[in-house]
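>>> Give me coordinates for this.
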Amino acid sequence: MGQLVPKISFQNKKLRNMRTWIHHATIVNEGRKFVGSVVIENEKIAEILENGQTPTSPCDKEIDATGCYLLPGVIDDHVHFRDPGLTHKADMATETAAAAAGGVTSFMDMPNCNPQTTTLEALDNKFADAARKCLVNYSFYFGATNNNADQLAALDKTHVCGVKLFMGASTGNMLVDRMETLKRIFSEAGMLIATHCEDQNIIRQNTELFKQKYGEDPDISCHPLIRSEEACYRSSSLAIQLAKETGARLHVLHVSTARELELFEDRPLGEKRITSEACVSHLFFCDEDYKTLGARIKCNPSIKTKQDRDALRQALATNRIDVIGTDHAPHLLSEKAGGALKAVSGMPTLQFSLISIMELVREGVLTMEQLVQKMCHAPAELFQIQGRGFIRTGYQADLVLVNPNKEWTVTPECIQSKCGWSPMEGQRFHAQVEKTFVNGSLVYDNGQLHKEVRGQALTFRRAL
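From the prediction side, this is the model:
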């Protein structure tokens, strides 16, 4: 990344010396749940109050949050906003609107757009575009290829969230499959490497077998058998081996199998150099859902068995899974037509990620404190994001107010993603996001988006 793009924050300029008091909320933060208040002053959290305390000076606006949770804004470490070049299905403006409506205040976007984010020029252009379009905070991965390892040393590691490495072919065909290149990237990246792990040789062999048996486009139920458990485990094992050999900082994305969980340590995040992410899609769906949702839930790695899903859910209460992301990947429904080979992979889930995981809280899979750890605190700690991810005095006021007792059903009319659909359509949820604040600005308020708000570029402390 070259010159840092100046922050553009139109609404924040209107909030100079403004104080907002959010009171009587149930605050969930840093392992605690308590009734209290937060005062926002300009962009930052000015006061955190409990035991009936009142603000130290008058406030311009009061919000009664009785009955609602007040959480740090969700940080999603894994999205595909399709911008630039694929904006017929999504763009930064529409997808950050979906983020805001879902309580997501920061995101990290992947490089498989058009042009791919595999040069310093493309990366700089993406940051400049984001400053103009994004309603929430942003950063971007630099995409590794078989031919661009020389550029890794030039990355601004305080503003680029990480290097994305496709060790399995997926949408965009950015596969890195040369062992000498893989070793060089792991040795020289000098920052977090986020990997998509699927063994391409196993997938290729399975594809040929299933085509011989079922024709050119086998049924969607074959998808988890083609992109199999073994393909995931073999590739994740290789990534971890390379990380251990080189001392690289590795983050394995979208773990999808129970078997892969054996590869990760159940230790506190701060003690690990190899970490893992589980995605909402693999936590919410299983292979039984192909019968009703078909290719709508086709993604890479594939949605696998109920046993795999349940093992991933159980791991949320441990330190084997460090963060929850989405792999939000919009496509037009017309592009989802077909079976295991012809339908494109990816689904839009960003707007419903927080409330989907709140359903798991309702079911007793994890606690609200654990949800906040996996979706807010841990991403901030894992990526070393400055001033975000926690409700702390002096931190940026990225906050979400969510009603945990408001039942509603997802309809197409409420979907903010440009593609206009979601696999969550028809799903009845028991919680609803009411307000989302980004850098102290109210960007989402009970169904209304304030589209003049602009997020900020994330900054990172880098101590590898």
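>>> going forward, measure contacts between C-alpha atoms and count neighbours the same way
Fine.
>>> Please enumerate the helices of the stretch 151-300 of the chain.
Remark: helices assigned in the stretch 151-300 of the chain by DSSP state H, counting those that start in this stretch are 179-188, 200-214, 223-226, 229-246, 258-261, 280-284, 290-293.
>>> Of the ones you listed, flag the one that's most buried.
Neighbour counts (mean count of other C-alpha atoms under 10 Å) averaged over each of the helices of the stretch 151-300 of the chain peak at helix 280-284, with a mean of 24.
>>> who are the neighbours of that one, in terms of helices and strands?
Other elements packing on helix 280-284 under the criterion 3 or more C-alpha pairs under 8 Å, 6 or more residues apart in numbering; DSSP states H and E are helix 306-315, helix 353-362.
>>> make it 10 Å
Counting contacts by 3 or more C-alpha pairs under 10 Å, 6 or more residues apart in numbering; DSSP states H and E, helix 280-284 packs against helix 306-315, strand 323-325, helix 353-362.
>>> Please report how far the residue nearest the centre of the chain lies from residue 459.
For the chain, the residue sitting closest to the mean C-alpha position, by C-alpha atoms, centre = their mean, is residue 76 at 2.6 Å. Using C-alpha to C-alpha, to the nearest Å, residue 76 is found at 15 Å from residue 459.
>>> ok, now residue 215?
49 Å.
>>> who's more crowded, the two?
The residue with more neighbours, out of residue 215 and residue 459, is residue 459; 19 against 11, by other C-alpha atoms under 10 Å.
>>> Enumerate every residue touching the more buried one.
Residues in contact with residue 459 (C-alpha atoms under 10 Å, 6 or more residues apart in numbering) are 138-139, 157-161, 383-388.
>>> Grab the nearest non-local neighbour of it.
Residue nearest to residue 459 in three dimensions, not counting chain neighbours: residue 159, with 5.0 Å by C-alpha to C-alpha, 6 or more residues apart in numbering.
>>> tell me the contacts of the residue lying closest to residue 224 once chain neighbours are set aside?
Nearest residue to residue 224, sequence neighbours excluded (C-alpha to C-alpha, 6+ apart): residue 302, at 5.2 Å. By C-alpha under 10 Å, 6+ apart, residue 302 lies in contact with 222-229, 232, 254, 256-257, 281-282, 286-287, 345-346.
>>> Now do the SS call for residue 302.
Using DSSP: H, G, I helix; E, B strand; the rest coil, the three-state assignment for residue 302 comes out as coil.
>>> any idea how far it lies from residue 350?
Computed as C-alpha to C-alpha, the residue 302 to residue 350 distance reads 18 Å.
>>> let's see this one next to it:
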Amino acid sequence: MKRILIKNAKIVNEGKIFEGDLLIENQFIAEIADSISAKPDYKVIDAEGNFLIPGAIDDQVHFREPGLTHKADIASESRAAVAGGITSYIEQPNTVPNAITQELLEQKYQIAAQTSHANYSFMMGGTNDNLEEILKTNPRNVAGLKLFLGSSTGDMLVDSSDALEKIFSSTKLLIAVHSEDEVTVKSNLEKFKADYGDDIPVKFHPEIRSVEACYKSTVKVIDLAKRTGARLHVFHISTAKEVELFTNKIPLEEKQITAEVCIHHLWFTDADYETKGNLIKWNPAVKSENDRAALWAALLDNRIDVVATDHAPHTLAEKNQVYTKAPSGGPLVQHAVVAMFEAYHQGKITVEKIVEKMAHSPAKIFKIENRGFIKEGFYADLVLINPAMPWNVKKENILYKCGWSPFEGTNFKSRITHTFVNGELVYQNSKVSDTKAGMRLLFNR
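Okay, here's the model as predicted:
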């Protein structure tokens, strides 16, 4: 039996921080106590002064495999994820081919079983005409259903009202949506193309992918969920106007409609387009300082339930094209947790709240089995963070296959020192081990 003893950690779990020891036996957390005595066969890690948190669960990533592996793959991006303290991820279906049949979906699971450093699940993709395939999806071992209500990377737009009604009425799966109104976005784009052609200044991206485009779509999809009783999760909320549509009046476990915010919408504003350009071109767009402030407020008062990344890498060559050809999205999994800890240092959020939004809440929303908490009997998906170990993001320490980060040049005060996935020490001393410790996530439903 493999045993690892973590001593003197500041253990963060369920709204509390307490100093103590934690024993890992094989894949699981075996004991948590004020003090645990080491035995000769224990590997001992002294965590004095460091936070021990449950590994982050990223409910929205795009790892680009199969079909787009020139910019990312499951092996490369899951390596970056564990280096960044993300021990489980839910990947999206807009790969090539799109994961819109059970056979194509299962092929992605087979790739991950051989190559993933982190725990994994893959969303089934919805289209205007694949309801029969959707209804075959097993809720026990598939995270949910993903619908694109606004076009993004790939061609998975669901724009038929009849199809949406049927999907929402028919499936008990959690339905996660990319919510932007396609008609509004296209109309806005044509106006700017009339003035600038294809070379539209990227500063106009939030006017093309506008507040109204987001709000109109989100109102519509929330109304549909309420009418049909569907379980709805709205990805990457980006506007002050949208957060008013969500509630904090009931416990998370009772919510039928939940919301996510992404790191880039909490970090950047439209003022950053001047220096970052297409590197911060995302769908939905990074918007105003007022929008960012409203997202923070909604995150802290629990109208927004989850912090995720929408990790979506592209090559620099792709990003350096003119506006209409430059794809939206950017890499984030390696820097998401430390970015949130930077907000902790700035007094914006507590460590307990970071853990709630990046580990506990995703586990609850998706009903993930035995993960997302530091509890005896749970899988040992754990991260040690030194809050006083500064470092700088440079090309040479970026692990994404695309080789760049919107955080390049940023100084972070906190550093992840150790990451455990299913009890395996997969990251230590800035190195990811060769061990592919990831397991397929299971769900209590």
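>>> Overlay the chains and give the TM-score.
Remark: TM-score between the superposed chains equals 0.98 [TM-score structural alignment, normalised by the length of the second structure]; 444 aligned residues with a C-alpha RMSD of 1.0 Å.
>>> one step back: can you find the partner of the residue nearest to residue 459 of the first structure in the second structure?
The equivalent of residue 159 of the first structure in the second structure is residue 141 (alignment by TM-score structural alignment).
>>> Look at that match and say how many residues are nearby.
Residue neighbour count, defined by other C-alpha under 10 Å, stands at 16 for residue 141 of the second structure.
>>> average distance between the helix or strand that contains the residue nearest to the centre of the first structure and the second structure?
Using DSSP states H and E, residue 76 of the first structure sits within strand 74-79. Strand 74-79 of the first structure, aligned to the second structure and superposed, deviates on average by 0.2 Å (mean C-alpha distance after the TM-score superposition for the first structure).
>>> quick one: that strand aligns where in the second structure?
Using TM-score structural alignment, strand 74-79 of the first structure lines up with residues 56-61 of the second structure.
>>> now swap in stretch 341-361 of the first structure and tell me
Per the alignment by TM-score structural alignment, stretch 341-361 of the first structure matches residues 324-344 in the second structure.
>>> Could you pull out the buried residues of that stretch?
326-344 (16 or more other C-alpha atoms under 10 Å).
>>> what about that stretch, how long is it end to end?
37 Å.
>>> Equivalent analysis for stretch 416-428 of the second structure, please.
Stretch 416-428 of the second structure has an end-to-end distance of 8 Å (criterion: C-alpha to C-alpha).
>>> tell me how far it is from the chain's mean position?
Centroid separation between stretch 416-428 of the second structure and its chain, computed with C-alpha atoms, centre = their mean, to the nearest Å, is 19 Å.
>>> In the first structure, what range does that stretch match?
Stretch 416-428 of the second structure lines up with residues 433-445 of the first structure when matched by TM-score structural alignment.
>>> what ranges do the strands span in the stretch 51-200 of the second structure?
Using DSSP state E, counting those that start in this stretch, the strands of the stretch 51-200 of the second structure run over 51-54, 56-61, 86-91, 119-122, 124-125, 145-148, 175-178.
>>> List the residues that contact the aligned residue in the second structure for residue 244 of the first structure.
In the second structure, residue 244 of the first structure lines up with residue 226, judged by TM-score structural alignment. Contacts for residue 226 of the second structure (C-alpha under 10 Å, 6+ apart) come out as 168, 232, 256, 257.
>>> Quick check: strands, which of those residues are part of them?
232, 257 (DSSP state E).
>>> residues near residue 137 of the first structure, how many?
22.
>>> Quick one: map it onto the second structure.
The pairwise alignment with the second structure assigns residue 137 of the first structure to residue 119, based on TM-score structural alignment.
>>> Now for the residue nearest to residue 459 of the first structure: which residues touch it?
Contact partners of residue 159 of the first structure, counting by C-alpha under 10 Å, 6+ apart, are 1, 4, 127, 138-141, 385, 457-462.
>>> For the contacts of residue 226 of the second structure, give me a markdown table that also has distance to residue 67 of the second structure.
Below are the contacts of residue 226 of the second structure laid out as a markdown table (distance: C-alpha to C-alpha, whole Å):
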| residue | distance to residue 67 of the second structure |
| --- | --- |
| 168 | 29 |
| 232 | 29 |
| 256 | 34 |
| 257 | 32 |
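>>> Of the contacts of residue 226 of the second structure, which ones are shared with the first structure?
Using both residues aligned by TM-score structural alignment, their matches' C-alpha atoms under 10 Å, the first structure keeps these contacts from those: 168, 232, 256, 257.
>>> Make a ChimeraX selection of whichever of those residues turn out to be buried.
To isolate the buried ones among those in ChimeraX, judged by 16+ other C-alpha under 10 Å, type:
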select :168,232,257
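>>> can you tell me which of the kept ones among the contacts of residue 226 of the second structure lies nearest to residue 51 of the second structure?
residue 257 (31.7 Å; C-alpha to C-alpha).
>>> counterpart of that closest one in the first structure?
In the first structure, the residue matched to residue 257 of the second structure (TM-score structural alignment) is residue 274.
>>> that older thread, now do the strand holding residue 76 of the first structure: distance to the chain's middle.
In terms of C-alpha atoms, centre = their mean, the centre of strand 74-79 of the first structure is set 2 Å apart from its chain centre.
>>> Now do the contacts for residue 279 of the first structure.
76, 78, 253-256, 312, 323-328, 349, 353.
>>> By neighbour count, which of those wins?
residue 324 (31 neighbours).
>>> got the contact list for the residue mapped onto that one from the second structure?
Using TM-score structural alignment, the equivalent of residue 324 of the first structure in the second structure is residue 307. Shown in contact with residue 307 of the second structure (C-alpha under 10 Å, 6+ apart): 56-60, 235-236, 259-263, 266, 299, 336-337, 340, 354-359, 361-362.
>>> Next: residue 263 of the first structure.
Residues in contact with residue 263 of the first structure (C-alpha under 10 Å, 6+ apart) are 233, 236, 237, 240, 274, 275, 276, 320.
>>> Counterpart of it over in the second structure?
Alignment note (TM-score structural alignment): residue 263 of the first structure maps to residue 245 of the second structure.
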